[in-house]
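what follows is a predicted protein model with its sequence.
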Amino acid sequence: MTNIRVLIADDQVMVRQGFTVLLDAEPGIEVVGQAVDGADAVAQVAEVRPDVVLMDIRMPGLGGIEATRRLTEPPDARVRVLILTTFDLDEYVYEALRAGAAGFLLKDASAAELAHAVRVVATGDALLAPAVTRRLITEFARLTRTPRAPLRDRVGGLTERETEVLSLIAQGLSNAEIAERLVVAEQTVKTHVGRILTKLALRDRTQAAVFAYESGLVRPTAP
């Protein structure tokens, strides 16, 4: 089985080296590069072709948000970006998710949490399950303006069941949890998710969750 190739982008050498040691000790994961900032990350992705980039947000020069946008914006982009942050309510994380990040992870995560996050996003899924991620998306959605009409109109193109699945994705539920909630097969949920992403022209579940909040389909709840 081919190893998951990981690039670590952080301006702190201790963070890069520490994560490299942790990930290289995990079976099926290989760190193929370390970048000192966003521009370096973009350049190295083109060279070493990683599956996942662990991207710090706050770096000198080209920051993590713009680097994430450049890496994920091309239609044929295959790399997945996992945002690294020190604070679970970092003001920039929500923008990073909108820019195309597949999820985010706190820098004090354990080795097991780090490896799990890499494996989750490498499979094409989004890291939305942790309660802290739900809290972040909810909190920043609260700060957005009134639902944008064009986005709301796009929701109208979904079936009733697809709309229901989208709202559950935004709440942070996994496919298995959605299947249990709706009493359907997990494969059925995967089919619905695929159709939702296609109809709304979204990249992954993370963007689907953000879309659900910004369109007004899902309303933020009190913490």
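All right, it came through fine.

when you work out contacts or count neighbours from here on, use the C-alpha atoms and nothing else.
OK.

neighbours of the spatially closest residue to residue 73 that is not a sequence neighbour, how many?
In space, not counting the residues next to it along the chain, residue 73 is nearest to residue 100; the distance is 7.3 Å by C-alpha to C-alpha, 6 or more residues apart in numbering. Number of residues near residue 100 (other C-alpha atoms under 10 Å) recorded here: 24.

helices along the chain, start to end?
13-24, 38-48, 64-72, 93-99, 111-122, 131-142, 149-155, 160-170, 175-182, 186-200, 205-214 (DSSP state H).

got the contact list for stretch 21-39?
Defining contact as C-alpha atoms under 8 Å, 6 or more residues apart in numbering, one finds that stretch 21-39 is touched by 1-13, 16, 20, 41, 44, 48, 50, 59-64, 66-67, 111, 114-115.

and these, which are buried?
Taking 16 or more other C-alpha atoms under 10 Å as the criterion, what is buried in the contacts of stretch 21-39 is 4-11, 16, 20, 41, 44, 50, 59, 62-64, 66-67, 114-115.

now residue 136: closest residue in space that isn't a chain neighbour?
Using C-alpha to C-alpha, 6+ apart and skipping the chain neighbours, the partner closest in space to residue 136 is residue 89 (5.7 Å).

next, count neighbours for the one you found.
Residue 89 has 16 neighbouring residues, counting by other C-alpha under 10 Å.

how close does it get to residue 213?
For residue 89, the distance to residue 213 equals 17 Å [C-alpha to C-alpha, to the nearest Å].

residues touching the residue most central in space within the chain, list them.
What sits nearest the mean C-alpha location of the chain, by C-alpha atoms, centre = their mean, is residue 102, with 1.7 Å. By C-alpha under 8 Å, 6+ apart, the contact list for residue 102 reads 80, 81, 82, 83, 121, 125, 126, 127, 204, 205, 206, 207.

put this next to the previous one:
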Amino acid sequence: MSKAYHVLVADDHAVVRSGIAYLVNQQPLFEVIAEAANGSDTYMRVEQGGIDILIMDLSMPPGESGLVTTQRIHEKFPDVKIIILSMHEEQEYINQALHNGATAYILKSSADGEIIQALKHVINGTEYLDSNIQLSKDDLKEINRDGVEVNGLTGYASLSKREKEVFPFVALGYSNKEIASKLFISTKTVEAHKASITRKLKLSSRAELVRYAVHHHLIDL
């Protein structure tokens, strides 16, 4: 008999994924059914369906920033509960992750019990913050502001769903053929998306695109 809630674990370290999966599978209502090592693979696995809860690191280099992946998943699959498990304790990361759609934020430095508490909260429809995190009133205002795009980027926000999937691979130097293979599309389609991306972002070269991506924290190198 299948367990009630299907979990996807995303982290760039296999040993971390294994540890989280072991912990989650010990809980009676949860079962890890998939793993991913980067943001792009995480999004595509969620897109395949059958995922109720995503436990994800924010930094999974080289690839798309976890903050971007969080927002993309939340916008397209709002029913998937996102638990961020990160080493980043900085308030700006916590604020942005919650604003982008994360339901819970846990620190990697905390005890295992925090993940368990997060799981219990998200299935009950409530948010959960690691007990070691304290948010001020200003932080809460920042999180709850309306109309904020990813990192305040209107140009990036204008990209289509597929263009946002192609974007990190282009910035990381993947060839058209490699991108086509990863996203199951033709090289001609990749070329068209690349042209559209550079036009919308008003960039004239890959070097400019890389600088744009790094400067705005859209990828982790």
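In hand now; what should we look at? This structure is a prediction, so every number in the text was calculated from the model and none was measured.

now the TM-score, please.
Once superposed, chain against chain, the TM-score is 0.57 (TM-score structural alignment, normalised by the length of the second structure); 145 aligned residues with a C-alpha RMSD of 3.0 Å.

buried residues in stretch 22-39 of the first structure?
Using 16+ other C-alpha under 10 Å as the test for burial, stretch 22-39 of the first structure gives 22-23, 29-39.

and the residue nearest to residue 73 of the first structure, how close does it get to residue 30 of the first structure?
In this view, residue 100 of the first structure and residue 30 of the first structure are 23 Å apart by C-alpha to C-alpha.

also residue 190 of the first structure?
28 Å.

then residue 194 of the first structure?
Counting by C-alpha to C-alpha, the gap from residue 194 of the first structure to residue 30 of the first structure is 29 Å.

matching residues in the first structure for the helix ranked longest in the second structure?
Ranked by residue count and defined by DSSP H, the top helix of the second structure is helix 187-200. Mapped onto the first structure using TM-score structural alignment, helix 187-200 of the second structure covers no residues at all.

what about the aligned residue in the second structure for residue 73 of the first structure, how many neighbours?
Aligned against the second structure by TM-score structural alignment, residue 73 of the first structure finds its counterpart in residue 75. Other residues lying near residue 75 of the second structure total 12 when counted by other C-alpha under 10 Å.

next one: residue 20 of the second structure
Residue 20 of the second structure, neighbours per other C-alpha under 10 Å, totals 18.

in this structure it contacts residue 9, no?
Yes. With contact defined as C-alpha atoms under 8 Å, residue 20 of the second structure counts as touching residue 9 (7.4 Å).

who touches both of these two?
Contacts common to residue 20 of the second structure and residue 9, judged by C-alpha under 8 Å, 6+ apart, are absent.

re the thing from before, how close does the match of residue 73 of the first structure get to residue 88 of the second structure?
Separation of residue 75 of the second structure from residue 88 of the second structure (C-alpha to C-alpha): 23 Å.

what do we get in the second structure for the residue nearest to the centre of the first structure?
Aligning on TM-score structural alignment places residue 102 of the first structure opposite residue 103 in the second structure.

apart from its chain neighbours, what residue comes closest to its match?
Distances taken as C-alpha to C-alpha, 6+ apart place residue 127 nearest to residue 103 of the second structure, at 4.9 Å, with adjacent residues excluded.

now residue 103 of the first structure
With C-alpha to C-alpha, 6+ apart as the criterion, residue 103 of the first structure has its nearest non-adjacent residue at 4.7 Å, and that residue is residue 127.

contacting residues for that neighbour?
Contacts of residue 127 of the first structure by C-alpha under 8 Å, 6+ apart are 102, 103, 104, 117, 120, 121, 133, 206.

quick one: contacts for the closest residue in space to residue 79 of the second structure that isn't next to it in sequence?
Once flanking residues are discounted, residue 79 of the second structure sits nearest to residue 52: 7.3 Å by C-alpha to C-alpha, 6+ apart. Contacts for residue 52 of the second structure (C-alpha under 8 Å, 6+ apart) come out as 5, 6, 7, 79, 80, 81.

what's the closest non-adjacent residue to the first one?
Looking back up the chat, that one is residue 5 of the second structure. residue 30 (4.9 Å).

just the fifth one next, same as before
Using C-alpha to C-alpha, 6+ apart and skipping the chain neighbours, the partner closest in space to residue 80 of the second structure is residue 52 (5.0 Å).

what about the corresponding residue of the first structure for the one you found, distance to residue 10 of the first structure?
When the first structure is aligned by TM-score structural alignment, the residue opposite residue 52 of the second structure is residue 51. Residue 51 of the first structure sits 17 Å away from residue 10 of the first structure, taking C-alpha to C-alpha as the criterion.

do the same with residue 180 of the first structure
Distance from residue 180 of the first structure to residue 10 of the first structure, by C-alpha to C-alpha: 39 Å.

related to what we said a few turns ago, closest to residue 55 of the first structure out of the helices of the first structure?
helix 64-72 (6.0 Å; C-alpha to C-alpha).

ok, average deviation of the closest one from the second structure?
In this overlay with the second structure, the average offset of helix 64-72 of the first structure from its partner residues is 0.7 Å by mean C-alpha distance after the TM-score superposition for the first structure.

and that helix, what does it pack against?
Secondary-structure packing of helix 64-72 of the first structure (3 or more C-alpha pairs under 8 Å, 6 or more residues apart in numbering; DSSP states H and E): helix 38-48, strand 52-56, strand 80-85, helix 93-99.

reformat these into CSV and put distance to residue 169 of the first structure next to each item.
Listed next are these as CSV, based on distance: least, C-alpha to C-alpha, whole Å:
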stretch, distance to residue 169 of the first structure
helix 38-48, 29
strand 52-56, 22
strand 80-85, 18
helix 93-99, 15
